[in-house]
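Asker: I would like to see how this sequence folds:
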Amino acid sequence: MSLATDRDKLQSADKPTLYKQIRIDIERRILTGEWPPGHRIPFEHELMSRYGCSRMTVSKALSELAQADLIERRRKAGTFVRRPTFLSAVLKIADIRAEIGALGRSYGYELIQCSRRTANAADRARLGARKTGKVIAIACRHSADDVPFAIEDRLIDLDAVPEAAAADFATEPPGSWLLHHVPWTEAEHSISAVVADEQAAAALDIAIGAPCLVIDRHTWRSARPLTAVRLLYPGESHKLIARFKGG
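Answerer: Below you'll find the model as predicted:
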């Protein structure tokens, strides 16, 4: 859309004030995906030229968009489309060790099993890997004040993360190690509920059949699978909270 078209279209609209027209136009571009998360919004002088208005008018429109969490203004860098808060809540990868510490509780970690093997069909399906390669399979337990907090079942693709072969998962939780050593570009969370079977009940020190919260997560780097993990929490002592604003 040309600058002249932008200006003419807004001026012909039956709206009370120009800054609201500008805000609505930018908001439309963001919500339709025309300007995706991370996209740099034109600089204020560019918007002034585009809409034929003053800097104050542009600034007022951008301020309202920032208050709505649709954009973020970075000093000296410019203004960018912000990832919606509700997406950030879903995609955030938490460090369980840090999470427990933030609760003011003492963190504990126990490695239950760690093995390296050639990926079988189930491993490849779980990771979404097409080729046969090596994986590390890890089972571990996290505790808070000596009370089981979560059990973790993880696969790491060694072809994608070869440095994991030298990691000491007997002392370092795999999630913490990955967050500090392996960059990722995409993640997916799947959240569900199950009842504890005999093995899970024993690991979490809960009754068989007790409700549990399950988080299945996959991470990729440039479309290449890195890791797949299943985290199982006692349902009565764990919950997920996401606070966000509407558009």
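
Asker: Only C-alpha atoms from now on, for both contacts and neighbour counts.
Answerer: Fine.

Asker: How about the contacts made by the residue positioned nearest the centre of the chain?
Answerer: Per C-alpha atoms, centre = their mean, the C-alpha nearest to the average position across the chain is that of residue 91, at 1.9 Å. Residue 91 is in contact with 187, 188, 189, counting by C-alpha atoms under 8 Å, 6 or more residues apart in numbering.

Asker: how close does the second one get to residue 214?
Answerer: For residue 188, the distance to residue 214 (C-alpha to C-alpha, to the nearest Å) stands at 14 Å.

Asker: Tell me which of the two has more neighbours.
Answerer: The neighbour comparison of residue 188 against residue 214 (other C-alpha atoms under 10 Å) goes to residue 214, with 20 against 14.

Asker: In which helix or strand does that one reside?
Answerer: Assigned by DSSP states H and E, residue 214 falls within strand 211-221.

Asker: Repeat that for residue 139.
Answerer: Under the criterion DSSP H and E, the helix or strand holding residue 139 is strand 134-144.

Asker: which other residues reach that strand?
Answerer: 96-97, 100, 105-119, 148-159, 165, 203.

Asker: Now, those that are in helices?
Answerer: Members of the contacts of strand 134-144 lying in helices (criterion: DSSP state H): 96, 97, 100, 203.

Asker: which of those residues has the most neighbours?
Answerer: Neighbours here mean other C-alpha under 10 Å. Within these, the largest count is held by residue 97, at 20 neighbours.

Asker: Could you also give me the structure for this second sequence? I'd like to compare it with the first:
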Amino acid sequence: MRPAKEATLHQRILSDIEGRIVSGDWPPGHRIPFEVDMAEHYDCSRMTVNKVLTQLAKAGLIERRKRSGSFVSQPQAQSAVLEIHDIKAEVLSLNVAYAYRLIRCSKRKRRSDDLRRLDVPATASVLEIVCIHHAGLRPFCLEQRLISLTAVPEAANVDFAALAPGPWLINQVPWSAAEHLIRAMPAGAEDAEALEIARGTACLVIERRTWSGAGPITHVRLIYPGDRHALVARFAPEQSRPPN
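Answerer: The predicted structure is shown next:
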């Protein structure tokens, strides 16, 4: 095969695969045909197909797994660092289906180990919620939340099996201040099981506390597998100080 013809075929295969991914014909997680099958389909060498798949992998459109083949990559969601974002909106921005599942919800007294998360009196009651958000068939984010029932007593009567706590709080409770803590951590056994990842997998953890004039409202810990989320911060330079 002459180099010019090979280059043209390379571009054709590349365009075909990119088109199927971008159009959604091949959704995230879709297994791409094996190299030998694609080489037969395009009547070319496996080397040509391999070069195309390597280029797509470098561009982040596919991921190649040893002994398993090549798959359409899961797009990475982004959220602004200083915003209280909606996880459902993040998932839908990836053009995949969103699903939510409550793992547990219980009312109890504030424990001593809760104090760092939610600074309420020892006699105060809190609502503890653990839930999982899905993007398509894959777990996307594990949510671990404490709600102060002193600040939000009506939360005790909400069916959080049908409604995620984040959107409900935003719509029901005005807040005046928020604090974000962002860090990386390896997944523990319980978190890894919920997210369906290997124990020790690197995760992005966002912790947020919000307050109203009456005191603390909620603390939430959002745990994302590290390859499924990114944070974005947009800012502008401060205006130059006027000359003395």
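
Asker: Quantify their similarity with the TM-score.
Answerer: After superposition, the two chains reach a TM-score (TM-score structural alignment, normalised by the length of the second structure) of 0.62; 160 aligned residues with a C-alpha RMSD of 1.6 Å.

Asker: returning to what we had before: tell me the counterpart residues of the strand holding residue 214 of the first structure in the second structure, please.
Answerer: Using TM-score structural alignment, strand 211-221 of the first structure corresponds to residues 202-212 of the second structure.

Asker: and the matching stretch, how far out from the chain's middle?
Answerer: Its chain's average C-alpha position is 13 Å from that of stretch 202-212 of the second structure, according to C-alpha atoms, centre = their mean, to the nearest Å.

Asker: Can you list the buried residues in the strand holding residue 139 of the first structure?
Answerer: Burial within strand 134-144 of the first structure, assessed by neighbour count using 16 or more other C-alpha atoms under 10 Å, is assigned to 134, 135, 136, 137, 138, 139, 140, 141, 142, 143, 144.

Asker: hang on, the earlier thing: now do the same for the residue nearest to the centre of the first structure: its match in the second structure.
Answerer: Under the alignment defined by TM-score structural alignment, residue 91 of the first structure is paired with residue 82 of the second structure.

Asker: what about that match, distance to residue 162 of the second structure?
Answerer: Distance, residue 82 of the second structure to residue 162 of the second structure, by C-alpha to C-alpha: 28 Å.

Asker: picking that back up, buried ones in the strand holding residue 214 of the first structure?
Answerer: Of the residues in strand 211-221 of the first structure, those buried by neighbour count under the rule 16+ other C-alpha under 10 Å are 211, 212, 213, 214, 216, 217, 218, 219, 220.

Asker: Going by distance to residue 129 of the first structure, which of those residues wins?
Answerer: residue 220 (10.7 Å; C-alpha to C-alpha).

Asker: How much space separates the closest one from residue 161 of the first structure?
Answerer: For residue 220 of the first structure, the distance to residue 161 of the first structure equals 11 Å [C-alpha to C-alpha].

Asker: so what's residue 194 of the second structure up against?
Answerer: Residue 194 of the second structure neighbours (C-alpha under 8 Å, 6+ apart): 132, 139, 142.

Asker: Kindly apply the preceding question to residue 101 of the second structure instead.
Answerer: Contacts of residue 101 of the second structure by C-alpha under 8 Å, 6+ apart are 131, 132, 133, 161.

Asker: The longest helix along the second structure maps to which residues in the first structure?
Answerer: Taking DSSP H as the criterion, the second structure has its longest helix at helix 3-23. Following TM-score structural alignment, helix 3-23 of the second structure has no partner segment in the first structure.

Asker: how about that helix: buried residues?
Answerer: 9, 10, 13, 14, 17, 18, 21.
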